[in-house]
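Colleague: sequence? don't have it. structure:
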């Protein structure tokens, strides 16, 4: 019997928590080189500020902005019933992030509507794992599944994962939005699907 999404999530989070600081820093440095090679100055990208054991760092996002890349960061909110809404976006200004719900960091208002994701050539998406067909395993709230259908047709949808989190097959559902690429420390930008 195949493991459930919850079981896969728990296993990946346990491995991420066990990584040494040295390993995290090494992987972040490798990701930085791949990011700079895959995004041209003048490009608009949607990114995210890593939380906890997620691959990447705020420094990488700041470096993209310093190279003339317009970086949009997500603003996650729920409606009055606690249902996740499509992500809004805020332009990243280094040094000006504020604390946000769910332990996140986000740009100050004013925020841009969810449809702003359509202006991005690349959308970097947090993931616990992604498979070779593009199925992404997130944390399960559904913010990105509500947002990514609004992305431009030719945009790269890039799951940022550790090397061993690019796997052969993940459980997926019809509403899961497929990634076009994975970005890993050791392999760089990997086409999927």
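Modeller: Noted; the coordinates are in hand. Keep in mind that this is a model prediction, so the values were computed, not measured.
Colleague: rest of the way, CA atoms for contacts and neighbours
Modeller: Will do.
Colleague: Which strands or helices does the longest helix seen in the chain pack on?
Modeller: As assigned by DSSP state H, the longest helix anywhere in the chain is helix 21-38. On a contact count with 3 or more CA pairs under 8 Å, 6 or more residues apart in numbering; DSSP states H and E, helix 21-38 meets helix 58-66, strand 181-184, strand 188-191.
Colleague: Would you mark the buried spots in the last one?
Modeller: By neighbour count, and taking 16 or more other CA atoms under 10 Å as the criterion, the buried residues in strand 188-191 are 188-189.
Colleague: How about residues contacting that strand?
Modeller: 31, 34, 38, 180-184 (CA atoms under 8 Å, 6 or more residues apart in numbering).
Colleague: returning to that earlier point: looking at the helices and strands packed on helix 21-38, which is nearest to residue 75?
Modeller: For those, proximity to residue 75 was assessed by CA to CA; helix 58-66 is nearest, at 15.6 Å.
Colleague: Now do that closest one against helix 21-38, angle only.
Modeller: Orientation check (axes from the mean of the first three to the mean of the last three CA atoms, to 10 degrees): helix 58-66 against helix 21-38 gives 20 degrees.
Colleague: Quick check: what element follows helix 58-66 along the chain?
Modeller: strand 70-75 (DSSP states H and E).
Colleague: Which secondary structure elements does that next one sit against?
Modeller: Packed next to strand 70-75, using 3+ CA pairs under 8 Å, 6+ apart, are strand 44-46, helix 58-66, strand 88-91, strand 105-106.
Colleague: Same list (the helices and strands packed on helix 21-38) but as TSV, adding distance to residue 51.
Modeller: Below are the helices and strands packed on helix 21-38 laid out as TSV (distance: least, CA to CA, whole Å):
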stretch	distance to residue 51
helix 58-66	10
strand 181-184	17
strand 188-191	21
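Colleague: how about the contacts of strand 188-191 in JSON lines, adding distance to residue 56 and neighbour count?
Modeller: Below are the contacts of strand 188-191 laid out as JSON lines (distance: CA to CA, whole Å; neighbours: other CA atoms under 10 Å):
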{"residue": "31", "distance to residue 56": "7", "neighbour count": "26"}
{"residue": "34", "distance to residue 56": "11", "neighbour count": "18"}
{"residue": "38", "distance to residue 56": "15", "neighbour count": "12"}
{"residue": "180", "distance to residue 56": "19", "neighbour count": "19"}
{"residue": "181", "distance to residue 56": "16", "neighbour count": "23"}
{"residue": "182", "distance to residue 56": "13", "neighbour count": "30"}
{"residue": "183", "distance to residue 56": "10", "neighbour count": "25"}
{"residue": "184", "distance to residue 56": "10", "neighbour count": "26"}
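Colleague: Presented hereafter is structure B, for comparison with structure A:
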């Protein structure tokens, strides 16, 4: 696989996303579709990314998981290009951190760390996806490393606008796809996992 293929798709998908003038309305439709397709169950353990810039917005999802469960796991960037996982119980526990992304308060991180194997639903971003669940991120590999540590029955859901879905994303044997994609118009089942 030619690495420039991924870079070309990444650049084009980011440009497509930036060109949307109604991203907030599209995000609302995506959030509603996610919560309809995947109702929050008692005892479930959700990780939801905290959106930044023109990614699909997730504040409504975070608020709903907090309302139903009283807690939600959010990722944050560690210095070794891995994600730390934090048990959030209040949106006031977020502050601006790496890459302008809201992250958990540094003072609380060590006491609220969550092991990745305990997650059963992971809601993640991506720059581009295909219908088989292959994804391209920003190129740092944060979520790629996290995916390798999840339990086998964890449901992985990618959020994207329709304009971010490509016919084929270059992938390699070690790449792990998402199980489902939610866009403003559809839910795509990439695997048999429900």
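Modeller: Received it, and whenever you're ready, just let me know what you need. As the structure is a prediction and not an experimental result, all values here were calculated from the model.
Colleague: Determine the longest helix present in structure 2.
Modeller: Assigned via DSSP H, structure 2 shows its longest helix as helix 3-19.
Colleague: Now do that one: everything it contacts.
Modeller: By CA under 8 Å, 6+ apart, helix 3-19 of structure 2 touches 54-55, 127-128, 136-138, 161, 163-164, 169-170.
Colleague: Apply 7 Å and report the result again.
Modeller: 54, 127-128, 136, 163-164, 170 (CA atoms under 7 Å, 6 or more residues apart in numbering).
Colleague: again with stretch 61-77 of structure 1
Modeller: Contact with stretch 61-77 of structure 1 is made by 41-48, 84-85, 87-92, 94, 106-107, as judged by CA under 7 Å, 6+ apart.
Colleague: Equivalent analysis for stretch 88-104 of structure 1, please.
Modeller: Applying CA under 7 Å, 6+ apart, the external contacts of stretch 88-104 of structure 1 come out as 51, 62, 71-76, 105-108, 111-114, 116.
Colleague: count of residues packed around the counterpart of residue 96 of structure 2 in structure 1?
Modeller: When structure 1 is aligned by TM-score structural alignment, residue 96 of structure 2 is paired with residue 99. Residues lying near residue 99 of structure 1 (other CA atoms under 10 Å) number 11.
Colleague: With mean neighbour count added, can I get the helices and strands packed on strand 70-75 of structure 1 in JSON lines?
Modeller: Output for these, formatted as JSON lines (neighbours: other CA atoms under 10 Å):
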{"stretch": "strand 44-46", "mean neighbour count": "24"}
{"stretch": "helix 58-66", "mean neighbour count": "17"}
{"stretch": "strand 88-91", "mean neighbour count": "22"}
{"stretch": "strand 105-106", "mean neighbour count": "22"}
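Colleague: For these, give me CSV that also has distance to residue 144 of structure 1.
Modeller: Formatted as CSV, these follow (distance: least, CA to CA, whole Å):
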stretch, distance to residue 144 of structure 1
strand 44-46, 12
helix 58-66, 19
strand 88-91, 11
strand 105-106, 16
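Colleague: Out of those, which gets nearest to residue 123 of structure 1?
Modeller: Nearest of these (CA to CA): strand 44-46, 4.6 Å.
Colleague: how far apart are the closest one and its match in structure 2?
Modeller: Compared with structure 2 after fitting, strand 44-46 of structure 1 deviates on average by 0.9 Å (mean CA distance after the TM-score superposition for structure 1).
Colleague: any idea how far the longest helix of structure 1 is from the chain center?
Modeller: 15 Å (CA atoms, centre = their mean, to the nearest Å).
Colleague: What of stretch 60-67 of structure 1?
Modeller: On CA atoms, centre = their mean, the centre of stretch 60-67 of structure 1 falls 16 Å from that of its chain.
Colleague: for stretch 76-95 of structure 2, same thing?
Modeller: In terms of CA atoms, centre = their mean, the centre of stretch 76-95 of structure 2 is found 13 Å from the chain centre.
Colleague: And stretch 14-29 of structure 1, by the same measure?
Modeller: Using CA atoms, centre = their mean, the offset of stretch 14-29 of structure 1 from its chain centre is 17 Å.
Colleague: Kindly report the same for stretch 68-75 of structure 2.
Modeller: Remark: stretch 68-75 of structure 2 is offset 14 Å from the chain centroid, using CA atoms, centre = their mean.
Colleague: What of stretch 109-118 of structure 1?
Modeller: That offset, for stretch 109-118 of structure 1, works out to 16 Å (CA atoms, centre = their mean).
Colleague: follow-up on the earlier one: quick check: which of the helices and strands packed on strand 70-75 of structure 1 is nearest to residue 175 of structure 1?
Modeller: Here strand 88-91 is closest among those (CA to CA), at 19.7 Å.
Colleague: how about the closest one, aligned to which bit of structure 2?
Modeller: Using TM-score structural alignment, strand 88-91 of structure 1 pairs with 84-87 in structure 2.
Colleague: ends of stretch 183-191 of structure 1, how far apart?
Modeller: Start-to-end span of stretch 183-191 of structure 1 (CA to CA, to the nearest Å) is 9 Å.
Colleague: swap that for stretch 131-138 of structure 2, please
Modeller: Stretch 131-138 of structure 2: ends 19 Å apart by CA to CA.
Colleague: quick one: buried residues of it?
Modeller: Going by 16+ other CA under 10 Å, stretch 131-138 of structure 2 has these buried residues: 131-137.
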